[in-house]
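J.: Sequence first, then the predicted structure, then my questions.
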Amino acid sequence: MFPFPQSVTPAVRNHMDAHAAFLNDMSKTVFHSFQQMCDLNIQLVQTLVEEGTVAGQQVLKADRQTEIFTAASIRAQPTSEKLRAYQQHFAKLAADSQAELARVTEQHVQNTSRTARALVDEVARTSAEETERSIRTQQEALRSAADPFARPNDAAEPAMRGDGEEPRGHPVAGQGAQQGQGGRPSGSAAH
């Protein structure tokens, strides 16, 4: 859906895509509901302005005060009915909007939860690997600080590596054969 750099893992990408789809659908639903409410309000205001204009014209045309009160009372009944109809439409729109939001949430919650679990699993696995790597690095640093003159190719290296294998290209068992007694090379005679 979105271009991500290569350092972003598939779990993060899937979770971000699921969240983006969820937020897009939610925003569409909210804006559609808001648009319907605005249309309803505009329609109400237009109706009230038209009713007010007609009532104002009748008041201006009236010759007696009784005609003014009669015109006002005649217009009051339809206006109250229109306000009641507006309240019913508004309540219906609010209920429809709530139902639509619940449907969108239900539609996306399983996918978003699944991708969140996958992301948490990957983060836990990665943090465990990083912790293990950090511990090994700290152990190496402690060993080198404890014996700064130790060679990395000593016989203790396979134990430090933790894999039980000897380093390749460095014979450990044959080191004593090259030296004679007392640390002298085996080729020289002891006098």
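T.: In hand now; what should we look at?

J.: okay, CA-based contacts and neighbour counts for the rest of this
T.: Noted.

J.: can you give me the helices for the protein?
T.: 10-61, 65-146, 157-161, 175-178 (DSSP state H).

J.: In CSV, list those helices along with mean neighbour count.
T.: Below are the helices of the chain laid out as CSV (neighbours: other CA atoms under 10 Å):
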stretch, mean neighbour count
helix 10-61, 15
helix 65-146, 14
helix 157-161, 14
helix 175-178, 11
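
J.: Which residues are in contact with Gln139?
T.: Listed by CA atoms under 8 Å, 6 or more residues apart in numbering, Gln139 has no contact partners.

J.: Actually, Ala116.
T.: Applying CA under 8 Å, 6+ apart, the residues contacting Ala116 are His15.

J.: Report the separation between it and Ala124.
T.: 12 Å (CA to CA, to the nearest Å).

J.: repeat for Leu83
T.: Leu83 is 58 Å from Ala124, by CA to CA.

J.: For Ala55, give its distance to Gln110.
T.: 57 Å.

J.: Presented hereafter is structure B, for comparison with structure A:
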Amino acid sequence: MTTTPEQFIAATKANLEAQFASVAALNKKAFEGLEQLMTLNVNAAKASLEESTAAAKQLLNAKDPQEFFNLTSAQVQPAAEKVLAYSRHLTSIATATQQEFTKAVETHIADTNTKVIGLIDEVTKNAPAGSEQAVVALKTVVGNINAGYEQLSKTAKQAQQTLEDNLNKATQQFTQAAEKATAKKK
């Protein structure tokens, strides 16, 4: 069997359809992450408004400056804990979305790689004598592209982990500072 232009056209069409499906899946994941982020922010804004209103009422009803100061101090720790919870939830959403993107891209690349290798193997079966070096070079290019992607994926995962670690450290430092400030005021 010889490789015909129709086979290349069919392979190209299948590849384009797979790419469109991948883009649609990535768009869906992006909107799901965005929806979660919007829900988090709306809920945080509602809670903040309710808590601020309640706190303002308490402060307005303070009988003396000491009570006002004590009420203000008492709100620092819960506020810090809420910021910590918000940042953890935000990190969770970002991490889950990033993991979904990575999984979808890795699946797409693996599928594409399988198809490309299959096409190369099919072409190799029907290649004229003396074209072995070109086929080896083509397979080397595909291998190098895959190695580059694997390194990029590894680096992206490390960057995500570093971001999460730094956010957790910053949140922890913020919480500790708030605890110290609250303890000093008491």
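T.: Cool, the structure landed. This one's a predicted model, so the numbers in the text were calculated from it and none came from an experiment.

J.: how about stretch 135-142 of the second structure: buried residues?
T.: Going by neighbour count (16 or more other CA atoms under 10 Å), the buried part of stretch 135-142 of the second structure is Val135, Lys139, Val142.

J.: What does the first one correspond to in the first structure?
T.: Aligning on TM-score structural alignment leaves Val135 of the second structure without a counterpart in the first structure.

J.: secondary structure class for Val135 of the second structure?
T.: helix (DSSP: H, G, I helix; E, B strand; the rest coil).

J.: quick revisit: mind putting the buried residues of stretch 135-142 of the second structure into JSON lines with distance to Lys13 of the second structure?
T.: Formatted as JSON lines, these follow (distance: CA to CA, whole Å):
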{"residue": "Val135", "distance to Lys13 of the second structure": "23"}
{"residue": "Lys139", "distance to Lys13 of the second structure": "22"}
{"residue": "Val142", "distance to Lys13 of the second structure": "20"}
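
J.: with the residues you listed in mind, which one is nearest to Glu164 of the second structure?
T.: Closest to Glu164 of the second structure out of these is Val142 (33.0 Å), distances taken as CA to CA.

J.: Now do the residue nearest to the spatial centre of the second structure against Thr155 of the second structure, distance only.
T.: The centroid of the second structure falls nearest to Gln98 when counting by CA atoms, centre = their mean (2.0 Å). Using CA to CA, one gets 13 Å for the distance from Gln98 of the second structure to Thr155 of the second structure.

J.: Asn61 of the second structure too?
T.: With distances taken as CA to CA, Asn61 of the second structure is found 55 Å from Thr155 of the second structure.

J.: In the second structure, what stretch matches stretch 45-60 of the first structure?
T.: Against the second structure, the aligned range for stretch 45-60 of the first structure is residues 45-60 (TM-score structural alignment).
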